[in-house]
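> Sequence below, structure please.
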Amino acid sequence: MDSLAGINRQRVILVTYVIAALDITCLFVQFSITPYLAKRLGFDTLWFGYLQTTVGVIQLLGGPIYGRFGDIFGARAALSVSCMASVVYYVLLAMTDSATMLFIHKIPVVVMHVIPGAQMVVADLTEPDRRADALAKLGLCFGIGMISGSTLGGILSTRYGETFTASIAAAASLVNVLLVLNFIPKHTKQQSTQEQKETKSYSVFTRLMRYPGVAKTFTVKIASGLPSGIFQVMFSIIAINFFQLQPEQNGYLMAYFGVMQMIMQGAVIGRMTSRYPESSLLLLSVAVASVVGLAQALMANVFQFCFIVIPMMFSLSMFNVITDSMLTKSVPATDTGTMMGLCASVQSLMRTVGPTIGGFLYENYGVPSFGVIQCAVNMVVFAFLFMDRRKEAIKDS
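Predicted coordinates:
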């Protein structure tokens, strides 16, 4: 099982998908608890923003280190650490009865990077020309987890309370630990562990940014992803205050998100990545994100938002799959885990600055401001990518 040549790659990938889906289910169960628990403990919008920022800072620090840890010590060790941290995280959440404890229970997120770990396994075990499709299927697992976690979390927290719901998430995370230990090989890379350790040079992160196209794609990932990331960070507040949703209603809305993401990941993105160049699909996702921002600026109720979710999920899913695929193809196979860790740190960066920026925008300019900024930023990114593509075409001709 420890030898790459002696494993059934398809079985490992399938189990990895199961682990990812179960992890996301637990995550969205938690999303059904935390905003309402925070409100019950006396948190206002500002303090909830501080809580989200704390999570972002902790994950921002842990993401790149976790990715490098996976490259050096292997997939099984990396995923085991993440899943065990998830167990501790949900146990602490079940014990939370004060504002201080709500902050303390976030500490394990420093190594809670199951999705980047799963992405590392999938990237290692698939050929470059099939990687985008394989990562899209991993996104399909995200949709499944979003549906099951949101629905389950809303129902359980409404009927049985936050403690019981968090305990269920802890038990499911323990199942993930067992799946990792029994089905994930120690190493999923072609190189031996010693060869991987030799790649720990002077500054691995600086070195990765020097590969052709990495810095540009990474910059686009941050710039285009930041506005939508701010909206996602603030969505729990928007759902409670702007849409006036109860926990169970919010769970159904998140489940609807999951259905849309499953459709996009399962029926749309995989087919498009096999037919069109990644650079064209990246342009398309940014253009759609700009239109989505304009629609968000004009929306007035949750019914209108449900229509906006369709193109929003398309652009988000396509953008994340394409940028992750492009970045992992741009670096050596020994560094895919580190690159996935850096990609995860982008999400953590959004959680770090998102609550502060989002809280300011929400309090001073309202929900439409999120859409206006998303539209404007993505228009600029689209222009940059379009001009860069034209320059490359002229150079090749």
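> Please count neighbours and contacts with C-alpha atoms only from this point.
Fine.
> if I look at residue 358, how far off is residue 23?
27 Å (C-alpha to C-alpha, to the nearest Å).
> Which of those two has more residues huddled nearby?
Neighbours per residue, other C-alpha atoms under 10 Å: of residue 358 and residue 23, the larger number sits with residue 23, 29 against 26.
> Any figure for the gap between that one and residue 17?
Applying C-alpha to C-alpha, the value for residue 23 to residue 17 is 10 Å.
> and what of residue 62?
In terms of C-alpha to C-alpha, residue 62 sits 23 Å off from residue 17.
> So for stretch 110-130, first residue to last residue, what's the gap.
With C-alpha to C-alpha as the measure, the first residue of stretch 110-130 is 31 Å from its last.
> in that stretch, what counts as buried?
Neighbour counts using 16 or more other C-alpha atoms under 10 Å place 110-126 of stretch 110-130 among the buried residues.
> Another for comparison:
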Amino acid sequence: MAREASLRVVFGIAVLDLIGFGILIPQLGVYGVRFGASPFAVGLLVAVYSLMQLVAAPIMGRLSDRFGRRPVLLISQVGSLVGYVLFAFAHTLPLLFLSRVIDGVSGGNVSTAQAVVADITKPHERARGMGIIGAAFGLGFVLGPALGGVLGAWGGNLAIGLFAAGLSALNLINTWFFLPETRRADSPSATTRSMRGAAAVLTLPVVGRCVVLVLLYTVAFAQMEGTFSVYLLTRFLSSGPVPLEGGWLVHAVHPDAAVLKEASLRSGALFAVVGVLSALVSLHAPMERQGAVLGAYQASGSLGRIIGPALGGLLFTRLGPTAPYGTGAVLVALGGLLALSLVTQVRMSGAGAEQSS
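Model prediction:
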């Protein structure tokens, strides 16, 4: 069945993309410290990708509504490849920043993949379809950091960057040869501007609360994401010389590996929640605006990944290593309260029944 085949291709594209992303994220703090970055600068290094995404994701979404999903996916994959190659050959902090800027500007993979899922699934299948993207997140953030550790121990940032670039190259091949265009040429968004602005998304029923909720959860998670490697260096490896290659960092804290396992499990739970939210956003967005609305939704996550690492780095520096995690717990609790109100709003709105036609 063509629909199932396309879903499998989208899953493969998302898995490869997110493994590459997952390989790099834990290593940014390691190589940032190696090249002289402070904890706050490490937070900014993690955040700069999302700063670029905040601007680029809604634009990419609108472009995918107008010109199609395949061109946007191909452009974003080329940008990721270039960014990873630059990371591979970086030897200074400015080059690390530049690699993340390039990847962030061009990166529209996830929101565009979600738009593909929305194109090819019916409303009652949407949660299952978006769950595929959520599963890709889970695999990426389980396999990626482990691969990054092994590659870092073996070949440093050169091995990490080139391996991730290879995954982007595979994605280019998959998209070019196996993913047909899913956006209908006669769609209204193919000839007209799809949204007047990302702020208009907040006025859509249900969507606005989903956007705020993903912002809260992402800020909470990104505080840990942006400071965790520095936290390990500070708390567990402060008694002696630290071999900063990613794999050695993980092996050095092996007695406390349960901490890493617990963090991975909680991260997986977060991405499962975010996947459910993306299904709700898609169900309550006009079909001709799927790319733009999902792009704005991803931009909210990008904003969280800007605020989170920077805030985490600042709290880490000013208040101590545990401060980002206490703040994150408070944000998750606030998100839980908002989620309860969201359940009520979804029931009142009919859970996207208006989109079934």
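> Figure out the helix or strand that the counterpart of residue 158 of structure 2 in structure 1 lives in.
Taking TM-score structural alignment, residue 158 of structure 2 has residue 163 as its aligned residue in structure 1. For residue 163 of structure 1, the host element (DSSP states H and E) is helix 162-183.
> Which strands and helices lie in contact with that helix?
With contacts taken as 3 or more C-alpha pairs under 8 Å, 6 or more residues apart in numbering; DSSP states H and E, helix 162-183 of structure 1 sits against helix 9-31, helix 75-95, helix 131-160.
> switch the cut-off to 10 Å
In terms of contacts (3 or more C-alpha pairs under 10 Å, 6 or more residues apart in numbering; DSSP states H and E), helix 162-183 of structure 1 is packed against helix 9-31, helix 34-40, helix 75-95, helix 131-160.
> Map residue 16 of structure 1 onto structure 2.
Under the alignment (TM-score structural alignment), residue 16 of structure 1 maps onto residue 10 of structure 2.
> My error: substitute residue 39 of structure 1 in the last question.
Using TM-score structural alignment, the partner of residue 39 of structure 1 in structure 2 is residue 33.
> now swap in residue 211 of structure 1 and tell me
Using TM-score structural alignment, residue 211 of structure 1 lines up with residue 204 in structure 2.
> Would you mind confirming that its match makes contact with residue 280?
No: the pair residue 204 of structure 2 and residue 280 fails to qualify as a contact (C-alpha atoms under 10 Å) at a distance of 11.5 Å.
> Show me which of the two is the more surrounded one.
For residue 204 of structure 2 versus residue 280, the count of surrounding residues by other C-alpha under 10 Å is larger for residue 280: 21 against 15.
> Identify the residues contacting the more buried one.
By C-alpha atoms under 10 Å, 6 or more residues apart in numbering, residue 280 of structure 2 lies in contact with 123, 126, 127, 130, 206, 207, 210, 274, 346, 351, 352.
> Surely the fifth one and residue 346 touch.
Yes: contact criterion C-alpha under 10 Å: residue 206 of structure 2 and residue 346 qualify, at 6.3 Å.
> Between these two, tell me which one has more neighbours.
The neighbour count for residue 206 of structure 2 versus residue 346, taken as other C-alpha under 10 Å, is higher for residue 206 (27 against 16).
> Quickly note the distance from that one to residue 177 of structure 2.
Distance, residue 206 of structure 2 to residue 177 of structure 2, using C-alpha to C-alpha: 37 Å.
> Please apply the same query to residue 189 of structure 2.
With distances taken as C-alpha to C-alpha, residue 189 of structure 2 is found 25 Å from residue 177 of structure 2.
> One more: residue 99 of structure 2?
Using C-alpha to C-alpha, one gets 27 Å for the distance from residue 99 of structure 2 to residue 177 of structure 2.
> If you count surrounding residues, which of those two has more?
Taking neighbours as other C-alpha under 10 Å, residue 99 of structure 2 and residue 177 compare with residue 99 leading, 24 against 9.
> Grab the nearest non-local neighbour of the aligned partner of the more buried one in structure 1.
By TM-score structural alignment, residue 99 of structure 2 lines up with residue 105 in structure 1. Counting by C-alpha to C-alpha, 6 or more residues apart in numbering, the nearest residue to residue 105 of structure 1 once its immediate chain neighbours are dropped is residue 92, at 5.2 Å.
> Quick one: residues contacting the aligned residue in structure 2 for the one you found.
Under the alignment by TM-score structural alignment, residue 92 of structure 1 pairs with residue 86 in structure 2. Listed by C-alpha under 10 Å, 6+ apart, the contact set of residue 86 of structure 2 reads 80, 95-100, 102-103, 157-158, 161-162, 165.
> Residue 319 of structure 1 and residue 273 touch, don't they?
No: applying C-alpha under 10 Å, one finds residue 319 of structure 1 not in contact with residue 273, separated by 11.5 Å.
> what sits in contact with each of those two?
residue 281.
> the more surrounded of these two?
Taking other C-alpha under 10 Å, residue 319 of structure 1 and residue 273 do not tie; residue 319 has more neighbours (24 against 21).
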